[in-house]
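Trainee: return a 3D structure for these sequence lines:
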Amino acid sequence: MADPKGFMTTPRQDWPRRPVDERVRDWDEVYVPGALLPIINKQADRCMDCGIPFCHEACPLGNLIPEWNDLVSRDDWRAAADRLHATNNFPEFTGRLCPAPCEAGCVLAINQPAVTIKNVEAAIADRAWELGFAPPRPPDRLSGRTVAVIGSGPTGLAAAQQLTRAGHTVAVFEKDDRLGGLMRYGIPEFKMEKHHLERRIAQMRAEGTKFRTSTAVGRDIGAAELRARYDAVVIATGATAWRELDVPGRELAGIHQAMEYLPLANRVCEGDLDVSPMSAAGKHVVIVGGGDTGADCLGTAVREGAASVTQLDIYAQPGAERDEDTEPWPTYPKIYRLSAAHEEAGTLRTAPAADADARLFAASTLRFTGDAGGRVRSLHLVEVDAERRPVAGTGRTLPADLVLLALGFSGPDRADGLVDQLGLAMEPRGTIARDAGFATSAPGVFAAGDAARGQSLIVWAIAEGRAVAAAVDRHLTGSSRLPAPIGPYDRPMTV
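Mentor: Now for the predicted structure:
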C-alpha cells in the first residue's frame, strides 16, 4: 500500500473521453489518447490493500487487484504486468469492454467512489505492450496431443492460448473470415480498436496456435470428422441464437437484429465496404432493448448520421445509487449508468422525447406499422409497470425507418449442425449441457463460454476459457498445473 491515505486525499478520476462533437465524426476509441497515464498512479494509490479484498471475489478471474495497484503506484510496470497476466490472458480487452464488477465489490465503494480498477488494468496492459512486457510464450516442449477449439471469441482464444502454452498442438476454427468472434464484428471500433485484437492473435501465432478462418464446423467440415482428427475438442461458439420480438408487423422490411446490423458497420471500418447496406444515415432509428448491445447500436447509428435514435428499455429507469436493501454491496447493482454512446446521444439530443439521454424506460413494443411498399415506418409502444403490465392511456407512436432488435441471446445457433452431429445433450434453456469438468455428453468434447453458460460478460468468458483449458489438459495428461478460476456452475454474486 504505497499511500495509506490515498483513498482519503485523492478523489476518483476516470479516463477522460474526447469531446462528443469530435468523437462522433470518427470510429476511434472514445478516450483521450495518452490521458490515462498521467493520472493512473494516484488512482492506484486509492486502493486500500484490504485484508479481505472483495474485488477478488467479484472478479471471476480472481485478478490480483491490490497487488497490481500497489505496483502501478510505484511505477513498477514490469511486475504489474506479470501479476495482471498471471490471471488474465487479455487485460486490454477487459480493460475496455468489461463492466467492472470488481469495482462494485471494491471495499471503498461502500461509502465512496470505487478505485478505477478497470482503468488501471487498461493502463498496465497498454504499458506492457509498449515496453515489451508481453512477449510470446511458446512451450518448452510439445505433448504430442492435439486440440481443436471451435470459436475464436474470448473463451476460445483464452482456452487456445492456455493449452498451447501447456504444450498441446491447438487449432482454432472460426466460421467468419476474421478472428475474434463478437469482439471482431459485434463490438464497435469506438469501444475497442481492432489493433488490440490483432496484436494478441499475432502473439498466439508466434506461440504456435494455428487458426482456420471461414470454416464452420458442422457445415464446412463435419463435427464427427473433426472429433476423430483431434484428441479433444472445445466448443466455444458463443450464444448466437438471438431472441425474437413476436409482435404484429415484425415481417416489415427495415426491422433487423442487432447482430445483423453491427457486423456491417464493423466491416466498413475493416475496409470491406464503403457504406453499410443497413446504414442508419438519415433514418429515424428505434433500438428495442436496453442492454450493452443496444448501446453499441446507438453509438453506431449516431456515427452513421441517423436523423434520430431512440432506445427502448422495458425496465424502469434505475436510481443513481445502489439500493442497499435489494442489491447490497458487494453485488453488482442495477443503477443508472451513462455509457459513451448514451452521453453522445444525450448531448446531441438524438431522441428529444426520451426519458434520459436516448432511452425510453418502462417501454414495451406493441406493434409495427409500415407503408404501402412493406417498409416499417412506425413503432407503437406502451408504458409498463414493474410486472411488465401495460399502463392504460400511455400508448405512443415513434417514427421508425430502421428498427434494431437487441434482446439478447438464448444459446448456440444450431443451424450449422455442430450440436446435432455430435449428439450433444442440451439444457432446457438452450445451452450445451456439461458436467463439473466442462465435459459434454460426447466423449472428448468440452463446452465453455456463452454456448454452455448462457449470455454473460467478457470477464466470465475468459475465465471459462482458462478453466476449460485446465479440464482438457487434465483429460489429456491425467493432471494439470493450469489455473481453473471458476467451475461450470459458478455464478456472479447476487442477493
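Trainee: for the rest of this, base every contact and every neighbour count on C-alpha atoms.
Mentor: OK.
Trainee: ok, and the closest non-adjacent residue to W15?
Mentor: Nearest residue to W15, sequence neighbours excluded (CA to CA, 6 or more residues apart in numbering): L36, at 5.3 Å.
Trainee: separation between that neighbour and K210?
Mentor: Distance of L36 to K210, given as CA to CA, to the nearest Å: 35 Å.
Trainee: do D220 as well
Mentor: Taken as CA to CA, the span from D220 to K210 is 17 Å.
Trainee: please say which of these two ends up with more neighbours.
Mentor: Set side by side, D220 and K210 show more neighbours around K210, with 17 against 11, by other CA atoms under 10 Å.
Trainee: contacts only, for that one.
Mentor: Applying CA atoms under 8 Å, 6 or more residues apart in numbering to K210 gives the contacts V170, A171, V172.
Trainee: need the contact list for T213.
Mentor: Here T213 is in contact with F173, E174, K175, D176, D177, R178, L179 (CA under 8 Å, 6+ apart).
Trainee: just to revisit the earlier point, which ones among the contacts of K210 lie within strands?
Mentor: Members of those lying in strands (criterion: DSSP state E): V170, A171, V172.
Trainee: does the second one touch G151 like I think?
Mentor: No. Under the criterion of CA atoms under 8 Å, A171 makes no contact with G151, lying 10.3 Å away.
Trainee: who's more crowded, these two?
Mentor: Neighbours per residue (other CA under 10 Å) separate A171 from G151, with G151 holding more: 28 against 20.
Trainee: just to revisit the earlier point, of the ones in strands among the contacts of K210, which is the nearest to A386?
Mentor: Taking CA to CA as the measure, A386 lies nearest V172 of these, at 44.5 Å.
Trainee: what is the neighbour count of the closest one?
Mentor: 24.
Trainee: how about the one 5 residues further on?
Mentor: Burial of D177 is recorded as 10 neighbouring residues (other CA under 10 Å).
Trainee: ok, now the one 10 residues further on?
Mentor: Around I187 sit 24 other residues, with neighbours defined as other CA under 10 Å.
Trainee: ok, it to E225 distance?
Mentor: I187 is 32 Å from E225, by CA to CA.
Trainee: can you check Q257 too?
Mentor: 33 Å.
Trainee: for comparison, sequence B:
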Amino acid sequence: MRKATGFMEYQREETMERDPLNRLNDWNEYKAPFSDETLKRQGARCMDCGTPFCQMGDVINGATTGCPIYNLIPEWNDLVFQGRWKEALERLLKTNNFPEFTGRVCPAPCEGSCTLAISDPAVTIKSIERTIIDKGFENGWITPRIPRNRTGKTIAIVGSGPAGLASADQLNQAGHHVTIYERQDRAGGLLMYGIPNMKLEKDVVERRIELLEQEGIDFILNTEVGKDISNEQLQTNFNAVILCIGAQRQRNLHLDGREANGVHFAMDYLTASTKNLLYGDVGGVDSINAEGKDVIVIGGGDTGADCIATALRQDCNSVVQFGKHPKLPSARTDSNMWPEYPNIFTVDYAHKEATERFGEDPRQFCIQTKRFVADQYGNLKEVHTVGMENTKDENSMFVFREIPGTEKVWPAQLVFIAIGFEGPDKRLPLQLGLDTVNGNVKAKYGDFKTNIENLFTAGDARRGQSLIVWAINEGREAARKVDEFLMGSSVLPSYL
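Mentor: Purely as a prediction, here's the structure:
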C-alpha cells in the first residue's frame, strides 16, 4: 500500500445519506456519493495487512465472512488512493460481474472481516466499490464486449436474478449463445422486484440488462418454464440448461386469522409497490397501499426493513416491526470474534426514517405473534402478541418461552410477513423430476449438476436463501462447469 500509515491518519467516514424525512417524499436512492477526495482518504485506510481477510469468502458459524466473490479489495483500494480509477475498475471487474448491484445491496461481509476492524472501524469497502463502477459508467469505460467467436452451443438459463445473470454473462463471453427465461415482465429477479428503489434504482438494473443484450444474450420475458414453454422444449432446443429460479417460496405463519384481508407476504408487497412505481396503479390483487394504515412487519431482517421504508413512503399511519430474538449487543461478544460477521445492533435506513417520522425506533424485540383478528367484513383490525424470553431448559439448552402477563393487542390494518424463505418454488423441480434436499434443488457445490444429464442449478435454488455475492459466486462457477460439459475444458476463470 502506497499510504502505509493511512489507517492511523484517517478516520472512517460514513457514507453520506440524504435527510431521512426529506427522502420520504420520493423513491430515489437514499445514499449520496462521496467526493473523490474523501474516497481517496478512505482508500488510504486499507492496511498493508499481509493476509486480506476481507476477500477470504468463507462461512463461519453459519454466517458469511469476507467476500465470496474474492474481490481484490486491497488492490483497488490502493488504486483509488492514487486516483487511478480506470485501473481500479479493471481489477474490480476481474471477480465481480455486477459491482453496481453489490456496491448497493450487499451487506458487506468484507467490512466485518477487515483487519482494521479488529480495533477500529472498517474500511468503507462497499462505498468505494460502488463509486468505482459508477465512474466506469459515467466515463464511458463500460462498453459492450462482443465475443469474437461463437461455439454454436446453446444454453437456456431459467431465472434472471444475480445467479442467472452471472452465469449468462460468463457463458456468453465464452462464445456460447445464451437465452434467459424470466416469468416476470422485466428481467432482474429480486434485483428488480424484491429490492425497493431506495436501495437500488431500477434504471441501474435495466442499464445492465441492456448491456447484456447488446453483448448477445437473449431475454425471453413473461415466460414461465413448465407452463408457457415445456420442459421438453428446453431439453430439446438447448445443449444445457441452468436453473437459477431463486428461493422465493416465502415462509408462512400458520396462525388463527391468517386469511384476514390485509395480511400479506412481504415480497408480494414489495413487488406490487415496485410495479406500482414503474407502471402506475396496477390495480386488482396486486395493489397494496399502506396509506393511512397501521402497519406491522413480522420479521427483523432486511426484507422487513424494506417493508417499513416502503410503507413510510406510502404515508402509513404507524409502523412497528416485530422480532422474535432479543436486541443484539452494541459490540462483539466473546462468542462472535473477528473475523466473523459482526452480530451487533445496527440502525438500518428504514429504522432511521421511522424514528424521524414517529419519534421512536419501530423495532420491538422478543415478540411472538399469536393471532390475527378481523372485523365483521373480514378485514384485519388487530394483532395479538406475547412477550418472549430466551432462557435455559432443564437440559441447559436455550429455548424461547412466553412471559405471562405480557399479552398485548396492536391495532393493524396491514401486516407483512417477512420471516424468510423456505426454498425454490416446488412446481418446476417436481415437473423436471429433480432430486431435492431440504426443499432445494440437489446439486453439489463446485459441480452444480442435477440428477438430469444436461441440467445444472446455481444460486438460492441450490443453496437456499443467501446473499447476492453467493449468487454471483455460484452463477460464475456453474457457468464454468457448463462450459466444461459442452467443450471438454473451460476458458472461464474459477474461484475454486
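Trainee: show me what M267 of structure 2 lines up with in structure 1.
Mentor: Structural alignment (TM-score structural alignment) places M267 of structure 2 against M259 in structure 1.
Trainee: what about that match, distance to A265 of structure 1?
Mentor: Going from M259 of structure 1 to A265 of structure 1 by CA to CA gives 10 Å.
Trainee: of the two, which one has the most company?
Mentor: Between M259 of structure 1 and A265, A265 has the larger neighbour count (other CA under 10 Å), namely 28 against 20.
Trainee: tell me who's in contact with the more buried one.
Mentor: A265 of structure 1 is in contact with P188, V275, S276, S279, T300, counting by CA under 8 Å, 6+ apart.
Trainee: which position in structure 2 pairs with the first one?
Mentor: In structure 2, the residue paired with P188 of structure 1 is P196, using TM-score structural alignment.
Trainee: ok, now the fourth one?
Mentor: With TM-score structural alignment defining the correspondence, S279 of structure 1 maps onto N289 in structure 2.
Trainee: wait, doesn't its match sit right on Q314?
Mentor: Yes. The pair N289 of structure 2 / Q314 is scored as a contact, 6.7 Å apart, by CA under 8 Å.
Trainee: list just the nearest of the contacts of A265 of structure 1 to S479 of structure 1.
Mentor: P188 (40.0 Å).
Trainee: list the contacts for the closest one?
Mentor: P188 of structure 1 makes contacts with L262, A265, N266, D296, T300, as judged by CA under 8 Å, 6+ apart.
Trainee: tabulate these (a markdown table), appending secondary structure.
Mentor: As requested, the contacts of P188 of structure 1 are exported to a markdown table (DSSP: H, G, I helix; E, B strand; the rest coil):
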| residue | secondary structure |
| --- | --- |
| L262 | helix |
| A265 | helix |
| N266 | helix |
| D296 | helix |
| T300 | helix |
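Trainee: how far away is T300 of structure 1 from L264 of structure 1?
Mentor: Distance from T300 of structure 1 to L264 of structure 1, by CA to CA: 11 Å.
Trainee: neighbour count winner among these two?
Mentor: Between T300 of structure 1 and L264, counted using other CA under 10 Å, T300 has the larger neighbour count: 24 against 20.
Trainee: ok, now how distant is the residue mapped onto that one from structure 2 from K86 of structure 2?
Mentor: Aligned by TM-score structural alignment, T300 of structure 1 pairs with T310 of structure 2. Separation of T310 of structure 2 from K86 of structure 2 (CA to CA) stands at 36 Å.
Trainee: so K370 of structure 2: helix, strand or coil?
Mentor: Going by three-state DSSP: K370 of structure 2 is strand.
Trainee: likewise T64 of structure 2?
Mentor: Here T64 of structure 2 is recorded as strand under three-state DSSP.
Trainee: so what's the residue count around the residue nearest to it when sequence neighbours are not counted?
Mentor: Spatially, and ignoring its direct neighbours in sequence, T64 of structure 2 is nearest to D58 (5.8 Å; CA to CA, 6+ apart). Around D58 of structure 2 there are 16 other residues, counting by other CA under 10 Å.
Trainee: I'd guessed D58 of structure 2 sits against P68; true?
Mentor: Yes. At 6.6 Å, D58 of structure 2 counts as touching P68 under the criterion of CA under 8 Å.
Trainee: before we move on, the earlier item: name the nearest of the contacts of K210 of structure 1 relative to V32 of structure 1.
Mentor: Distance to V32 of structure 1 across the contacts of K210 of structure 1 (CA to CA) is lowest for V172, with 34.7 Å.
Trainee: what do we get in structure 2 for the closest one?
Mentor: Under TM-score structural alignment, V172 of structure 1 pairs with I180 in structure 2.
Trainee: ok, now S441 of structure 1?
Mentor: Per TM-score structural alignment, S441 of structure 1 is aligned with N451.
Trainee: so that match touches L434, yeah?
Mentor: Yes. Using CA under 8 Å, N451 of structure 2 makes contact with L434 at a distance of 6.3 Å.
Trainee: so what sits against both of the two?
Mentor: K442.
Trainee: helix/strand/coil for the corresponding residue of structure 2 for N63 of structure 1?
Mentor: Taking TM-score structural alignment, N63 of structure 1 has N71 as its aligned residue in structure 2. The three-state label given to N71 of structure 2 by three-state DSSP is coil.
Trainee: need the contact list for N71 of structure 2.
Mentor: Here N71 of structure 2 is in contact with Q55, L92, K94, T95, N96 (CA under 8 Å, 6+ apart).
Trainee: could you pull out the strands in structure 1 for me?
Mentor: 146-150, 169-173, 210-212, 232-235, 255-257, 284-288, 308-313, 359-361, 363-370, 376-383, 396-399, 402-405, 445-447.
Trainee: neighbouring contacts of the second one?
Mentor: This points to strand 169-173 of structure 1. 142-152, 156-157, 160, 163-164, 208-213, 215-217.
Trainee: can you say which of the residues you listed are buried?
Mentor: Among the contacts of strand 169-173 of structure 1, those scoring as buried are 146-152, 156-157, 160, 163-164, 208-212, 215-217 (criterion: 16 or more other CA atoms under 10 Å).
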